[in-house]
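> I would like to see how this sequence folds:
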Amino acid sequence: MQESARPRTGVVAAALDLFARQGFEQTSVEQIAKAAGVSRSTFFRQFGGKEDVVFVDHEQMLDDLRAFFEEHHDDPWEAVCAASERVFEHFVRDLELARRRYQIVREVPVLREREIVTVFRYERLFDQYLRDALPGISPLDAVGFSALVTAVHNHVLRQLLRGGRVPVSALRSALDDVRRRYGVLPGGTEAAPDDVVVAVFPRSMPIAEMSRRVQAELS
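Have a look, this model is predicted:
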């Protein structure tokens, strides 16, 4: 964790503790700031409000994933799955805090609604990346793949946050199945070079991915 993030994590922990003990609505920004040992102005500068303190990790992760997608990736489908794994691993690194936050969100309707919006932001980010990385991709393929990756990720993450022992390999296996369903999980065999190439693709593979693979082989 970066040094600049350590004090912020302390504020998050203090806020979650107060929310758990006296309720979200009954907890004021002033109380959170006092418990965390920061000024009210510092709190507002770092977070903005009580809801924001709960979801600050997601804001940072979304920024990190935007930077990740700006890098070159040979396989855009795999890049989306790798992004999902990065989010999972982030919460595993501070699992106790993540589980405390999950409990608070489940109990507070306004936070549950904010969570739905946050999940959609990940899905939309994945969708836009695929459209940019695979020109000509069907919008249904882009949004469908993004939605399925997001849903699978959230299902596995919830198992972890509810107290299960879920390694990242479980998520990776589930995401491999998503790619397999879309026909974009690379096989283990290499085609021999020849003057004539016969390409066989799964019926479920998006046309944009077929085009990408053909271009990659011919270039």
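> C-alpha from now on. contacts and neighbour counts both.
OK.
> Report the buried residues of the helix or strand that contains residue 174.
Residue 174 is part of helix 168-181, with elements assigned from DSSP states H and E. Residues of helix 168-181 classed as buried by neighbour count (16 or more other CA atoms under 10 Å): 168, 171-172, 174-180.
> Would you format those as a markdown table with distance to residue 13 included?
Converted to a markdown table, the buried residues of helix 168-181 look like this (distance: CA to CA, whole Å):
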| residue | distance to residue 13 |
| --- | --- |
| 168 | 24 |
| 171 | 27 |
| 172 | 29 |
| 174 | 31 |
| 175 | 31 |
| 176 | 34 |
| 177 | 36 |
| 178 | 35 |
| 179 | 37 |
| 180 | 40 |
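> ok, these vs residue 81, which is closest?
Of all those, the one with the least separation from residue 81 (CA to CA) is residue 175, at 6.3 Å.
> ok, back up a step: packing partners of the helix holding residue 174?
Helix 168-181 is packed against helix 76-93, helix 139-161, with contacts defined by 3 or more CA pairs under 8 Å, 6 or more residues apart in numbering; DSSP states H and E.
> my read: residue 50 touches residue 29, true?
Yes. Using CA atoms under 8 Å, residue 50 is in contact with residue 29, at 6.6 Å.
> Same drill for the two, tell me which one is more crowded.
Remark: of residue 50 and residue 29, residue 50 carries more neighbours, 21 against 17, as counted by other CA atoms under 10 Å.
> Please list all residues in contact with that one.
28-29 (CA atoms under 8 Å, 6 or more residues apart in numbering).
> can you do 10 Å?
For residue 50, the contact set (CA atoms under 10 Å, 6 or more residues apart in numbering) comprises 12, 15-16, 19, 24-25, 27-29, 32, 43-44, 111.
> want to throw those into a markdown table with secondary structure and distance to residue 160?
Shown next, in a markdown table, are these (DSSP: H, G, I helix; E, B strand; the rest coil; distance: CA to CA, whole Å):
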| residue | secondary structure | distance to residue 160 |
| --- | --- | --- |
| 12 | helix | 20 |
| 15 | helix | 22 |
| 16 | helix | 19 |
| 19 | helix | 22 |
| 24 | coil | 24 |
| 25 | coil | 27 |
| 27 | coil | 28 |
| 28 | coil | 30 |
| 29 | helix | 30 |
| 32 | helix | 27 |
| 43 | helix | 30 |
| 44 | helix | 31 |
| 111 | helix | 20 |
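> Could you also give me the structure for this second sequence? I'd like to compare it with the first:
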Amino acid sequence: MATTEQTHVDPAEFRLHVVAESIRLFAEQGYEATTVDDIAAAAGTSRRTLFRQFGSKEGLIFADHESLLDQVAGLLENAADADDPWWVVCEGAELVFAHFAANRELAARRYAVVSQVATLRDRELVMVLRYQRLFEDYLRRVQPAAPRTRIVAYAAAVTAVHNYLLRRMSRGDREATEAALDAELRRLRATLAVDTG
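This next block holds a predicted model:
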């Protein structure tokens, strides 16, 4: 019998499949009650492959964030000469939101699981800080004349607005959309960004 990992040629598609199956099981059985063997069986892969690809059960919950952090870092790196670096930070936040908006059911299940497990909530906070740090580092690099406090405030505000709307969307709020995020980020850009060039 062919396993899922053999039939999925695209590694990103395979990872998304494994993440979706793990989150489904966590939501149905509970995080602590779900074993790595349960996940491997549901995903059609091996325990060894799961540990090699994701490292741990926690790694399964946050696997797409690792990929998204890389995508955001790439976006920022490629935008070193952007006309509006403050808005580039907003584009990074929108990239992350769009990923979860395209997978609303998965985002809702993940939110339900994470909100019930203290260690996962702690890991989520660390993940949020990693995005914020990416934004701060980028702005410090491309806006060296901007006050550091303004850079920190801006990166924190963009991250906070994004996370607030993402949580609302994950709880089923249909008004928490990409358009709503864009409008709020444009207000932040107009209010907090410093033009130094």
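> equivalent range in structure 2 for the helix holding residue 174 of structure 1?
Mapped onto structure 2 using TM-score structural alignment, helix 168-181 of structure 1 spans residues 178-191.
> what helix or strand does the spatially most central residue of structure 2 sit in?
Centroid-nearest residue in structure 2: residue 65, 3.9 Å away (criterion: CA atoms, centre = their mean). Per DSSP H and E: residue 65 of structure 2 is located in helix 63-77.
> and that helix, which stretch of structure 1?
Aligned by TM-score structural alignment, helix 63-77 of structure 2 corresponds to residues 56-70 of structure 1.
> could you give the angle of whichever helix or strand comes after the helix holding residue 174 of structure 1 to helix 76-93?
Using DSSP H and E, the helix or strand that directly follows helix 168-181 of structure 1 along the chain is helix 207-218. Put simply, helix 207-218 of structure 1 runs at 110 degrees to helix 76-93, going by axes from the mean of the first three to the mean of the last three CA atoms, to 10 degrees.
> How is residue 164 of structure 1 assigned, secondary-structure-wise?
Three-state assignment for residue 164 of structure 1 (DSSP: H, G, I helix; E, B strand; the rest coil): coil.
> follow-up on the earlier one: which residues do residue 50 and residue 29 of structure 1 both contact?
Among the neighbours of residue 50 of structure 1, those also in contact with residue 29 (CA under 10 Å, 6+ apart) are 15, 43-44.
> which of those residues are buried?
By 16+ other CA under 10 Å, these give 15, 43 as buried.
> rewinding a little: ok, so of the buried residues of helix 168-181 of structure 1, who is nearest residue 7 of structure 1?
Of all the buried residues of helix 168-181 of structure 1, residue 168 has the smallest distance to residue 7 of structure 1: 27.5 Å, by CA to CA.
> give me every residue that touches that closest one.
85-86, 88-89, 92, 156-157, 160, 174.
> ok, of the residues you listed, which one's closest to residue 115 of structure 1?
Distances from residue 115 of structure 1 to these, taken by CA to CA, are shortest for residue 157, at 13.6 Å.
> Enumerate every residue touching the counterpart of that closest one in structure 2.
Counting by TM-score structural alignment, residue 157 of structure 1 lines up with residue 166 in structure 2. Taking CA under 10 Å, 6+ apart, we find residue 166 of structure 2 in contact with 96-98, 100-101, 104, 107-108, 111, 160, 172-173, 176-178, 181.
> cutoff 8 Å now
97, 100, 176.
> Same check on residue 162 of structure 2?
93-94, 97, 181.
> In the residues you listed, which residue is surrounded by the most others?
residue 93 (25 neighbours).
> and the gap between the closest residue to it other than its chain neighbours and residue 135 of structure 2?
Among residues not flanking residue 93 of structure 2 along the chain, residue 162 sits closest, at 6.4 Å (CA to CA, 6 or more residues apart in numbering). For residue 162 of structure 2, the distance to residue 135 of structure 2 equals 13 Å [CA to CA, to the nearest Å].
> shared neighbours, the two?
With contacts taken as CA under 8 Å, 6+ apart, residue 162 of structure 2 and residue 135 have no neighbour in common.
> re the thing from before, residue 216 of structure 1: which of the buried residues of helix 168-181 of structure 1 is nearest?
Closest approach to residue 216 of structure 1 among the buried residues of helix 168-181 of structure 1 (CA to CA): residue 179, at 18.7 Å.
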